[in-house]
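[1] can't give you the sequence, but here's the structure:
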C-alpha cells in the first residue's frame, strides 16, 4: 500500500446539508490514511462559538461502515483506526483567513471543502469561500461541488476511484502536484487509471516524466470538460498557482473554472511545496 501523503485533514463546516458529502469524504480519508481530522466551524458573530453537539458525527459513519462497533470508547477508535477527530470552533469575520490560519497553525496538509458555483458578481465582490480558503492555506484541497457525484459511498464507505483525469500545462509545473496526487490515489485504489491531458499544440518538455499525456487542441477549460464527459472520471486533479491577474480574479483561474462545471470531485495541489514556517 502507498504511504499516506497527508497526516492532518482540515474540513470546514457550516453545519448545512450541502456540507454532508464533503464530511463523508473527509471521514473516509481520515480512516484510510490513519490521519487526524480537524472539523472546523468559523462563527462570524462574537460570543456564539458552536457547541460540541452541533458538529457532524464521525463515529456514526465509522459504525455504519462497520469499521467500529457501537459503544467503542473514543480512545479505542483512534487506536484501532488511527483517525483522531478534533472539533474546533473559532470566531472571525473573515472566514477564509480563519480557515487558512487554522490550517497553518495545526499543520493541516489536506483540506476537504464543500463548494458551489458562484455568479460573477459574487466572485468579484468576495468569491467562493472554499476556493479562497484553499489559496490561503497553501495545501492540497479536495473540493466536493454541490450536485456532482463523489467517490465515497456514504452508505457503506466503499471507494470508487477507477479513473482519474489530470490536465497538465506548460505554464504550471505539474511535478509537485503529481507527487501528491499519485500516492493519494494509489492509497485509495491501487488499480486506478490516470488519464493525463495537455491542451495545446505540442507536449510540454516534462511529458516524459509523467505517464502518457494525451494532446488535444482547443479552448483549455472547454476541452478539459469535454474529455471529462468522454471518459467519466471519478476525480480530476489540477496543479494550481492561484490567480495571476485581474482577469483571473474575476473569471477564476483555469482550475476554478473547471471546478464550477466538473462532474466529480476536484483535487487541487499547489505547484510548489508549502513554505516552512519561520
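    Nice, thanks for sending it over. Given the structure is predicted, the values throughout are model-derived calculations rather than measurements.

[2] rest of the way, CA atoms for contacts and neighbours
    Fine.

[3] Work out for me the element residue 117 sits within.
    Residue 117 is part of no helix or strand, with elements assigned from DSSP states H and E.

[4] er, residue 96 I mean
    For residue 96, the host element (DSSP H and E) is helix 95-105.

[5] following that helix, which helix or strand shows up next?
    Once helix 95-105 ends, the next helix or strand along the chain (criterion: DSSP H and E) is strand 110-115.

[6] List of residues touching that next one?
    6-12, 18-19, 21-23, 25-26, 128-131, 134, 139-146 (C-alpha atoms under 8 Å, 6 or more residues apart in numbering).

[7] could you redo the last one with a cut-off of 6 Å?
    Strand 110-115 has contacts (C-alpha atoms under 6 Å, 6 or more residues apart in numbering) with 9-11, 19, 22, 26, 130, 139-145.

[8] want to try JSON lines for those, with secondary structure as columns?
    Listed next are the contacts of strand 110-115 as JSON lines, based on DSSP: H, G, I helix; E, B strand; the rest coil:
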{"residue": "9", "secondary structure": "strand"}
{"residue": "10", "secondary structure": "strand"}
{"residue": "11", "secondary structure": "strand"}
{"residue": "19", "secondary structure": "helix"}
{"residue": "22", "secondary structure": "helix"}
{"residue": "26", "secondary structure": "helix"}
{"residue": "130", "secondary structure": "helix"}
{"residue": "139", "secondary structure": "coil"}
{"residue": "140", "secondary structure": "coil"}
{"residue": "141", "secondary structure": "strand"}
{"residue": "142", "secondary structure": "strand"}
{"residue": "143", "secondary structure": "strand"}
{"residue": "144", "secondary structure": "strand"}
{"residue": "145", "secondary structure": "strand"}
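
[9] Can you tell me which of those is closest to residue 34?
    Nearest to residue 34 among those, counting by C-alpha to C-alpha, is residue 9 at 10.5 Å.

[10] Assign residue 197 to one of the three secondary structure states.
    Residue 197 - assigned by three-state DSSP - is strand.

[11] ignore the last one, residue 165
    With three-state DSSP as the basis, residue 165 sits in strand.

[12] With adjacent residues omitted, what lies nearest to residue 200?
    Closest residue to residue 200 apart from its sequence neighbours, by C-alpha to C-alpha, 6 or more residues apart in numbering: residue 217 at 5.1 Å.

[13] also this one, for the comparison:
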C-alpha cells in the first residue's frame, strides 16, 4: 500500500518550472509515488503543418520531463496531452485517474493583476476536491519547516491531518499557528473593559486550541504551537515571511453551493500573495487507502496497518487492524497492535480490552494444546 499513490503534474511546455520537477521528484521518491504529466493545449485553428510541428515539440518536451524524472528513479506514466480549457481538463484527468495530489506550478498573475498567484493555479485550488500543491517559482525545494494555521474549522482539521503526515514523512518542524482576533468597538453605548474582555476571550481561544489538538497524535513530530494576536491573514503572512516557512498547509471550503468557488477569505488572501509553496485540502486527504473490496487476506490489511502506524496515522491504522479481526476474530497480533495504539492515544479502557482479549485467546489456545498433548499421550498408551 502506498499512502500517496499517484501525482498529477500539469506543466507548461513553454515555461518548464524546474522547481516543480524537483518537488515532484522529492515527493514521489519519499512516498514511492507514480507521476502523471499533463499538458493542455488551448483550442486553436492552426494549419495542419503548424499543428504537426507544434505537437512534435510538445511531445519532445514532455518526454524530456519524463526522462528527467525517470533518471531519479521516479515511475512515470505516458504523458497526457489534451485540448481545451486547462483547468477543466486537469481536473477531469485527476478524477479519472484517481490521483492523490495535483502538483502545480504557481505561474504568474497576468497584466495588472496585483496578485502573485497565476490564474490556472488559483482556479485549481478553488475547484479541486483533490489536494493541490502549488510550487512557488524560484523557491528552493525543501520541506524542513511546515506551517498550518488553525481556526478550529473542519477544513483546518483536514489541513492539520495532512500537515502532520508531511512533517513526519520529511522529518520537518511543524508550526501550528492560531490567530486570535481581538474584539473592538468604538460605540460609546457599549461600556466595558475591552482589554479585560479580550484577555478572557484569548484564554478561551487557547483552551480551545488545546482541546482541538487533543484529537491529533503529534507524537514523534517536532512541533510548536504558536498563538498570536491580530488580523488572521496579515499575521499568517507576517509569520511566513519572518520565520522562513518552506511549506504552508491550509484548508479550503467544501463543495456545496457558492463555497465551491470561495476557498475561504483567509486562505484566499494568503495564497494569492504566494508567500511560499503551499498545499490546500478541501474534501480529500493527500493519502488515500486504495484497497480492493474483495481483498480479504489478513496479511494485506495487517501490513497496511503497520505502514499507517509508522506514518502516525493511528486512527486509520486502527481501522485496518479491526478489519483483520472482522476476518478472523482470534487474530492475536492485531489485538496487541490495537492495545499499543490505544495506549499511544491515551485510551486505557480500549487498551485493557484488547490486551485482555489477546491474553484470553492465548490462554485458551494453550489449554487446548495441553489437552491435545494429554489425549495424544494416553492414546499412544492404548
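    Done, it's in. Predicted model only: the values in this text are computed from it and were never measured.

[14] Translate residue 341 of the second structure into the numbering of the first structure.
    Using TM-score structural alignment as the criterion, residue 341 of the second structure maps onto no position in the first structure.

[15] Where in the first structure does stretch 358-369 of the second structure align, residue-wise?
    Stretch 358-369 of the second structure maps onto no residues of the first structure, going by TM-score structural alignment.

[16] buried set for that stretch?
    residue 358 (16 or more other C-alpha atoms under 10 Å).

[17] now the end-to-end length of stretch 181-201 of the first structure.
    25 Å (C-alpha to C-alpha, to the nearest Å).

[18] Not counting its own residues, what contacts it?
    1-2, 162-169, 213-217, 220.

[19] can you pull the buried residues of it?
    Of the residues in stretch 181-201 of the first structure, 181-189, 192, 194-199 count as buried by neighbour count, 16+ other C-alpha under 10 Å.

[20] next SSE after the host helix or strand of residue 250 of the first structure?
    Assigning secondary structure by DSSP H and E places residue 250 of the first structure in helix 246-251. Scanning forward in sequence from helix 246-251 of the first structure by DSSP H and E, the next helix or strand is helix 254-261.

[21] how about residue 161 of the first structure, what does it touch?
    By C-alpha under 6 Å, 6+ apart, the neighbours of residue 161 of the first structure are residue 234.

[22] quick one, what contacts the alignment partner in the first structure of residue 278 of the second structure?
    Counting by TM-score structural alignment, residue 278 of the second structure lines up with residue 266 in the first structure. For residue 266 of the first structure, the contact set (C-alpha under 6 Å, 6+ apart) comprises 142-143, 235-237.

[23] Report the buried members of the residues you listed.
    142-143, 235-237.

[24] Now which residue in the second structure aligns to the residue nearest to residue 200 of the first structure?
    When the second structure is aligned by TM-score structural alignment, residue 217 of the first structure is paired with residue 229.

[25] show me what contacts the residue nearest to the spatial centre of the first structure?
    Nearest to the geometric centre of the first structure sits residue 142, at 0.8 Å (C-alpha atoms, centre = their mean). Contacts of residue 142 of the first structure were listed using C-alpha under 6 Å, 6+ apart, and they are 112, 266-267.

[26] Of the residues you listed, which is the nearest to residue 48 of the first structure?
    Using C-alpha to C-alpha, those come closest to residue 48 of the first structure at residue 112, 24.1 Å.

[27] For burial, what's the neighbour tally of the aligned residue in the second structure for the closest one?
    Using TM-score structural alignment as the criterion, residue 112 of the first structure maps onto residue 103 of the second structure. Around residue 103 of the second structure there are 25 other residues, counting by other C-alpha atoms under 10 Å.

[28] how about the helices in the stretch 151-300 of the second structure?
    Taking DSSP state H, counting those that start in this stretch as the criterion, the stretch 151-300 of the second structure carries its helices at 154-169, 194-213, 232-243, 265-271, 298-310.

[29] Map residue 99 of the first structure across to the second structure for me.
    That one, residue 99 of the first structure, aligns with residue 90 by TM-score structural alignment.

[30] actually residue 86 of the first structure, sorry about that
    Using TM-score structural alignment, residue 86 of the first structure lines up with residue 78 in the second structure.

[31] in a helix, that's where its match is, yeah?
    No - counting by three-state DSSP, residue 78 of the second structure is not part of a helix but coil.

[32] that older thread, could you look over the helices of the stretch 151-300 of the second structure and pick the most buried one?
    Each of these was scored by mean neighbour count; the highest is helix 154-169, a mean of 22, by mean count of other C-alpha atoms under 10 Å.

[33] re earlier: what packs against the helix holding residue 250 of the first structure?
    Packed against helix 246-251 of the first structure, as judged by 3 or more C-alpha pairs under 6 Å, 6 or more residues apart in numbering; DSSP states H and E, are no other helices or strands.

[34] Check how far that helix sits from its aligned residues in the second structure, on average.
    Its matched residues in the second structure lie on average 9.1 Å from helix 246-251 of the first structure after superposition (mean C-alpha distance after the TM-score superposition for the first structure).

[35] Please identify the buried residues of that helix?
    Judged by neighbour count (16+ other C-alpha under 10 Å), helix 246-251 of the first structure contains these buried residues: 250-251.

[36] Measure how far that helix is from the centre of its chain, please.
    22 Å (C-alpha atoms, centre = their mean, to the nearest Å).

[37] Make CSV from the buried ones among the contacts of residue 266 of the first structure and add distance to residue 61 of the first structure to it.
    Converted to CSV, those look like this (distance: C-alpha to C-alpha, whole Å):
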residue, distance to residue 61 of the first structure
142, 19
143, 20
235, 22
236, 25
237, 26
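
[38] Go through the residues you listed and name the one nearest residue 33 of the first structure.
    residue 142 (14.8 Å).

[39] Identify the residue spatially nearest to the alignment partner in the second structure of the residue nearest to the centre of the first structure, adjacent ones excluded.
    Taking TM-score structural alignment for the superposition, residue 142 of the first structure sits opposite residue 133 in the second structure. Leaving out its chain neighbours, the residue that sits closest to residue 133 of the second structure by C-alpha to C-alpha, 6+ apart is residue 279, at 4.3 Å.

[40] Please report how far that neighbour lies from residue 248 of the second structure.
    Using C-alpha to C-alpha, residue 279 of the second structure is found at 6 Å from residue 248 of the second structure.
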